[in-house]
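Engineer: Mind looking at a prediction? Sequence and model below.
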Amino acid sequence: MANTVKIYNFMGLRKGAAALSILLLVISIGSLAVNGLKFGLDFTGGSLVEVGYEQPADLNQIRDQLAAAGYDDAVVQTFGSPTDILIRLGRDHDPQLGDKVVAALQQDSSQTLTLRRNEFVGAQVGEELREQGGLGMLLALFMIMVYVAFRFQFKFSVGAVAALAHDVLIVLGFFSVLQIEFDLTVLAAVLAVIGYSLNDTIVVSDRIRENFRMMRKGTPIEIMNNSLSQTLGRTLVTSLTTLLVLVALAVFGGEMIHGFAVALLVGVLVGTYSSIYVAANVLVMMGICKEDLLPPEKEEEVDDRP
């Protein structure tokens, strides 16, 4: 197979890729430290108001009406159908809030509006969800490291976890820099990015291990380039088909899953890059060699009988 595949010098760009990754990580971590994440109501608490329209409503017009009434932080989206509108407000609950919102919307509307729900999401619930989500992510990374170390070799586990941490931090940094709302759907997307990136990294790692054992000649850099070139077609096809679906979701999926689709879009792009230039780069920096991947020799039994 190595003879029929064009070999690209991926590792020739490893220093530039490492510099790019470090720059992106510094920006992401800096933004997370200074700006933090713009948590949604799932994490911060607030009020939910559901309003029923007689005919499909214009979300942009509703946002403008609410902003004019003093509700600048309102998040407006459809809920099940174009006539059901869910409005999320990051403020303390007011029993009369639903009536006030309906009154503000009714002023410039010829339709008869119906208040269907006026609820409060407690901040304590959001805090628990945030802590459990973070712990779940750390546990996932630890278990992945154990699995890869057992399945391949310790240096591969360090490379895989470095790639996953790289992807997660950059996705979180993207949301922090642009101050896009971070809710439970985005958290689910971040966890999905871990799974996607890991799958790609495992495929690449398996080919690297196979080539280290099969190729008698060649430096570790040459073996890496062969392995990455052989898996490039599979990586590109998988990434492109996934990106097509995610672009469709981001454009046509509606506001309810927009953050989810955007997080996965960024995660798939960064995950494809990290499988080549983070996981493999870490292996090179840790001095991976053929001896690391050779199966252990069986010790010969010595007959001590006289």
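Structural biologist: Thanks, I have it.
Engineer: C-alpha only now, for contacts and for neighbours.
Structural biologist: Fine.
Engineer: counting contacts, what elements does the helix or strand hosting Ala263 pack onto?
Structural biologist: Element membership of Ala263 [criterion: DSSP states H and E] is helix 258-277. If you count contacts as 3 or more CA pairs under 8 Å, 6 or more residues apart in numbering; DSSP states H and E, helix 258-277 packs onto helix 14-34, helix 154-178, helix 184-214, helix 220-252.
Engineer: could I get these as JSON lines with distance to Val121?
Structural biologist: JSON lines is the format used below for the helices and strands packed on helix 258-277 (distance: least, CA to CA, whole Å):
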{"stretch": "helix 14-34", "distance to Val121": "25"}
{"stretch": "helix 154-178", "distance to Val121": "23"}
{"stretch": "helix 184-214", "distance to Val121": "14"}
{"stretch": "helix 220-252", "distance to Val121": "26"}
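Engineer: Return the most buried member of the ones you listed.
Structural biologist: Of these, the one with the most neighbours on average (mean count of other CA atoms under 10 Å) is helix 154-178, at a mean of 23.
Engineer: just how off-centre is that one within its chain?
Structural biologist: Centroid displacement of helix 154-178 relative to its chain, using CA atoms, centre = their mean, to the nearest Å, is 9 Å.
Engineer: try stretch 115-124
Structural biologist: Relative to the centre of its chain, stretch 115-124 is centred 28 Å away, using CA atoms, centre = their mean.
Engineer: List just the one of the helices and strands packed on helix 258-277 that sits closest to Ala279.
Structural biologist: Ranking the helices and strands packed on helix 258-277 by proximity to Ala279 (CA to CA) places helix 154-178 first, at 4.2 Å.
Engineer: adding another structure so you can compare the two:
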Amino acid sequence: MKTQVATETREKVSQEVAQKVAQKTQEVAREVAKDWAEGMVKPVKLPPPAKRNSVIMIGLGGTGKTTLIRSLVKDLDANPDKKTEEYHLFHGERRTDQSRHYLYISDYRGQNIGTLVRAFIKQQKIKYSPMAYGHVNSLIVLVDIEEPKQSPMDDEPSQIDEPNFNRVQTHLAQWSGTALDAVFGFLTAETLNYVCLFINKADLLKTREKQAVRALFKELEGLLRERCEGIKFEVYVGSVREGEQINRLEDDLLAAAVDVSNTDSISASSTLAMMRANNA
């Protein structure tokens, strides 16, 4: 009789333990699922008080994107946090008495819009991606007025009498209205705070007629302005190499940063778009 009672007691205890283990396993599974789901629609987690600006930078090869990024993140030897054939992701940090500013910049490496689209979709499949759809805050379009060096061993370009019009036309052909529609398809009006057209290599011109240089990209400026209703839009004619206009661009990016406490929610449309990207 005692043996039977002991056996029944052990079985009861075993069942209770098994139930508790199963319950705990389910709780952990729910937390993991919740974290995964949250991570696929929310940007990188940052400790408050902090502000974040996730920046998409586009431009042809040789326009000076990497140099510009390293200037903005205050590290001339900066290496990307993540590097693929399609994109490089950099980040930098600014500290003030009131807050920290985190700047994330994604440099898309491809020379065509298809590569850019594929790269952006890949970023949506990374948990807590700084470039999560619905959380990109700024767009920089970088163009220039002279062909890049063909080799790192080549001398730095000398001063020129006038812009290279073939190079300008290449930029205008690349960033057509159709291409820009695709780029702005990555962005949402609720979170896009800033767009900049930066015209680089102005230091190469013997005459610094910035208005004349800006006029060469009037078509592109117009296309961008059409898509920036209610969004701060700036055009800078400067030099990445010489640091000309970089401080103004940096100030704009810091001003466009968002409080991380305001990034805990995401719209239904953003969630749907994310699901589509993950299924692509």
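Structural biologist: Cool, the structure landed. Quantities reported herein were computed from a predicted structural model and do not represent experimental measurements.
Engineer: Report the TM-score for the pair.
Structural biologist: Superposed pair, TM-score by TM-score structural alignment, normalised by the length of the second structure: 0.25. Supporting alignment: 115 aligned residues with a CA RMSD of 6.1 Å.
Engineer: I'd guess Ala103 of the first structure is in a helix, am I close?
Structural biologist: Yes. Assignment of Ala103 of the first structure by DSSP: H, G, I helix; E, B strand; the rest coil places it within a helix.
Engineer: Burial check on it, number of neighbours?
Structural biologist: When neighbours are counted by other CA atoms under 10 Å, Ala103 of the first structure registers 14.
Engineer: swap in Lys100 of the first structure?
Structural biologist: By the measure other CA under 10 Å, the count of residues near Lys100 of the first structure is 13.
Engineer: likewise Asn278 of the second structure?
Structural biologist: By other CA under 10 Å, 14 other residues sit near Asn278 of the second structure.
Engineer: elements contacting the helix or strand hosting it?
Structural biologist: Asn278 of the second structure is part of helix 268-279, with elements assigned from DSSP H and E. Counting contacts by 3+ CA pairs under 8 Å, 6+ apart, helix 268-279 of the second structure packs against helix 113-124.
Engineer: Packing partners of the helix it packs on?
Structural biologist: Applying 3+ CA pairs under 8 Å, 6+ apart, we find helix 113-124 of the second structure packed against helix 177-184, helix 268-279.
Engineer: how about that helix: buried residues?
Structural biologist: By 16 or more other CA atoms under 10 Å, the buried positions in helix 113-124 of the second structure come out as 113, 115-117, 119-121, 123-124.
Engineer: cool, and stretch 260-277 of the first structure?
Structural biologist: Within stretch 260-277 of the first structure, the residues that qualify as buried are 260-277, counting by 16+ other CA under 10 Å.
Engineer: how about the nearest residue to Ala261 of the first structure, chain neighbours excluded?
Structural biologist: Distances taken as CA to CA, 6 or more residues apart in numbering put Ala250 closest to Ala261 of the first structure, at 5.1 Å, once the chain neighbours are dropped.
Engineer: in the stretch 1-150 of the second structure, which spans are strands?
Structural biologist: For the stretch 1-150 of the second structure, applying DSSP state E, counting those that start in this stretch gives strands covering 50-58, 82-83, 87-95, 100-108, 138-144.
Engineer: As CSV, those with distance to Gly177 of the second structure and mean neighbour count would be great.
Structural biologist: Below are the strands of the stretch 1-150 of the second structure laid out as CSV (distance: least, CA to CA, whole Å; neighbours: other CA atoms under 10 Å):
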stretch, distance to Gly177 of the second structure, mean neighbour count
strand 50-58, 15, 25
strand 82-83, 29, 12
strand 87-95, 23, 18
strand 100-108, 19, 24
strand 138-144, 13, 24
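Engineer: Throw those into CSV and include distance to Arg30 of the second structure, thanks.
Structural biologist: Shown next, in CSV, are the strands of the stretch 1-150 of the second structure (distance: least, CA to CA, whole Å):
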stretch, distance to Arg30 of the second structure
strand 50-58, 29
strand 82-83, 29
strand 87-95, 31
strand 100-108, 31
strand 138-144, 34
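Engineer: That'll do, ta.
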